[in-house]
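# coords please:
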Amino acid sequence: MNPLFAFLPNRFTRGAVRLLGAASLAALAGLPLAVHAQGAWPNRVVKIVVPFSAGSGTDVTARLVAEHLSSRLGQPFVVENKQGADGLIGAEQVAKSTPDGYTLGVIPSSAIVMNPALYKMPFDPMKDLVPVANLAGVGLVLGVQPEMPVRNVAELVAYLKERPGQLNFAAGSTFTRLAGEMFKHATGTDVVAIPYKGTAPQVTAMLGKEVQIVFDPFLGLPHMKAGKIRPLAVTSASRSSVLPELPTLRESGLRDVVVETWIAVFAPAGTPAAVVDKLRSEVAQIMALPDVRARLAGLSYDVITETPEQFSQRIRDDTARWAKTVKDANFKLNP
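This is a model prediction of the structure:
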């Protein structure tokens, strides 16, 4: 008799062995099916949370990627807009979702690297989100009134230092306001921020001669081409494909001034590595498509290609840079 069943009466031994043997076989037979089911991502609808309104640059980018993911992976990728608090509400929803690959976020950098310096965060972007893939980015254009006697950044800085507190820049958003503050601190100049309710109104203010300087997210591009705003440089780390003739601020001598927003795919921490790897691979292939690049170029975005390690380092560097800018400017959001 099998010693495992020595405690059983003889009449039960054969039945017990048969029963346990059958159960073991059933468990073994079912194991590959369970593993297969767990690995068959996606097998239902995937929700992509966008923490800004429909029609925004982040939303348009998310829908473009979602369309291609749906086609390539055979399951619907559905965008859900969850705006509010500079992207904080939607980003928090992603961070606190079940990490099964069925809730993702397409989130702009401000909600990840700027908000920690401005808000009491209900989650930790570094710990509670997995950076899957950076998609695209755009900087700002530093522009001035065309009648100003400056044609490059060095001349602008010299002009401002001769006139402390006499000139101003348009601040249509937290992002453009802090871009101006970073520029001021790096150059040791005194320029007054004039608040506006949006980046479109700040372009209107430039055209109306209400302000002398603007940090513009390419909304004023037609006016720059028409000579109504003089562009001097871009604030991104590399030159823009939209205005390739313009130098970056780094090239202009301001090595520590990099202001750009990027849009990326994130997943909740704990999402299976196989899902993250598959999604990362699919997104990389999508972003290499000519039609995708052309569509993003129409929004003044440049596709970003970087390794996961480079993306993670970018997040750390940008978080530190914005924290320093907010502290240096003693900047606080209006209550």
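# make it CA atoms for all contacts and neighbour counts henceforth
OK.
# show me where the stretch 101-250 of the chain has its helices.
109, 125-128, 153-161, 174-187, 199-207, 221-225 (DSSP state H, counting those that start in this stretch).
# another for comparison:
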Amino acid sequence: MNRIVRCLAIALASASSLAMSAVQAQDYPNKPIKLVVPFPAGGSSDGTGRLIADKLGQVLKQSVVVENKGGAGGLIGTDSVAKAPADGYTLVLVDVFHTSTPIYTKKMPYDAVKDFTPVSLIARSPAFLVAGPSFEPKTARDALAFAKAQPNKMTMAIAGTGSVVVDLFKARSGVQFVSVPYKGSSPALVDLLSGQVNVMITTMASAGAHVKTGKLRVLAVTGSKRHSDYPDALTFTEAGVAGMDYEQWFGVMGPANVPKPVVDKLSAAMATVLAMPDVREKLGNIALEVATAGADEMRRKVEGDSARWQRLAKELDIKPLD
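Below is the predicted model of the structure:
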């Protein structure tokens, strides 16, 4: 009898919880939503976050306020969302580094998969190997030949303490070069433009303006096909480096355990935002392709990339830093 009573109590509690979640979703959102961008204002993440926040607010008919909370390579702002109430009113803009940072960081304040609720992917983009104006090799093949003929002569800027795409390139190409870490893309690009470093693997969200003015040259692109905006740039495979199937992406997540009806409402709103022609155009201007919206797609991306970078860390014996 006691067992039956316990089962009934559990069933009633579950039904009550689902009912409360449904009521929450009907009323949601009834106050401003905060979208944390875990990087300083002015960067590509900030621009993407502000675009999405503005349009999401229009769809939901409620303010979506961007809060820049930079520090520790994005860990501080992201951690604040992991520890926020799971009510759908605190979200975070994440990118591919959300899944790769754990292989470089020993003391992670959160679990990149378990401590968050996926809401939606936003957009994806290949990464580009770009060269500074004083770097003599003019093509990707020339750059590889230069690096092979003169080990550790080529210098590559890295925006952060570690970069999976750079480590992937090093492993797949077999060339030896000097990695130069910077605290973000902006200072890295300054030195690339001035000739202090030779090359950088980055996105057009960061380097596009300098490519358009001719100050930087695109040598290669990740993925299986050339980019339509830069048709003369070889894929890494065409240049002789197979296995460079890497992409940058942006997405939105909340703390773990956000009620499903709230997530569904947010995901549907994101789908509406990403279908807007002006959003697609603005993202396309920085070589970002709108991704398939939805929580399931976001979950697959985060879980898949997290597992992939863990495998890469084992393959390359990457040791996390304190």
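# and of the helices of the stretch 101-250 of structure 1, who's closest to Gln313 of structure 1?
Counting by CA to CA, Gln313 of structure 1 lies closest to helix 125-128 out of those; the figure is 10.9 Å.
# possible to save the helices of the stretch 101-250 of structure 1 as JSON lines with mean neighbour count and distance to Leu232 of structure 1?
Formatted as JSON lines, the helices of the stretch 101-250 of structure 1 follow (neighbours: other CA atoms under 10 Å; distance: least, CA to CA, whole Å):
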{"stretch": "helix 109", "mean neighbour count": "20", "distance to Leu232 of structure 1": "24"}
{"stretch": "helix 125-128", "mean neighbour count": "17", "distance to Leu232 of structure 1": "34"}
{"stretch": "helix 153-161", "mean neighbour count": "16", "distance to Leu232 of structure 1": "6"}
{"stretch": "helix 174-187", "mean neighbour count": "21", "distance to Leu232 of structure 1": "13"}
{"stretch": "helix 199-207", "mean neighbour count": "20", "distance to Leu232 of structure 1": "15"}
{"stretch": "helix 221-225", "mean neighbour count": "15", "distance to Leu232 of structure 1": "10"}
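# okay, those in JSON lines with distance to Leu279 of structure 1 next?
Below are those laid out as JSON lines (distance: least, CA to CA, whole Å):
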{"stretch": "helix 109", "distance to Leu279 of structure 1": "19"}
{"stretch": "helix 125-128", "distance to Leu279 of structure 1": "18"}
{"stretch": "helix 153-161", "distance to Leu279 of structure 1": "41"}
{"stretch": "helix 174-187", "distance to Leu279 of structure 1": "29"}
{"stretch": "helix 199-207", "distance to Leu279 of structure 1": "33"}
{"stretch": "helix 221-225", "distance to Leu279 of structure 1": "34"}
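# so what does Lys55 of structure 2 match up with in structure 1?
By TM-score structural alignment, Lys55 of structure 2 lines up with His68 in structure 1.
# neighbours of that match, how many?
19 (other CA atoms under 10 Å).
# residues contacting it?
Counting by CA atoms under 8 Å, 6 or more residues apart in numbering, His68 of structure 1 makes contact with Ile286.
# what do you get for the one 10 residues further on?
Neighbour list for Val78 of structure 1: Val45, Val46, Lys47, Ile48, Ala66 [criterion: CA under 8 Å, 6+ apart].
# no more questions from me, cheers.
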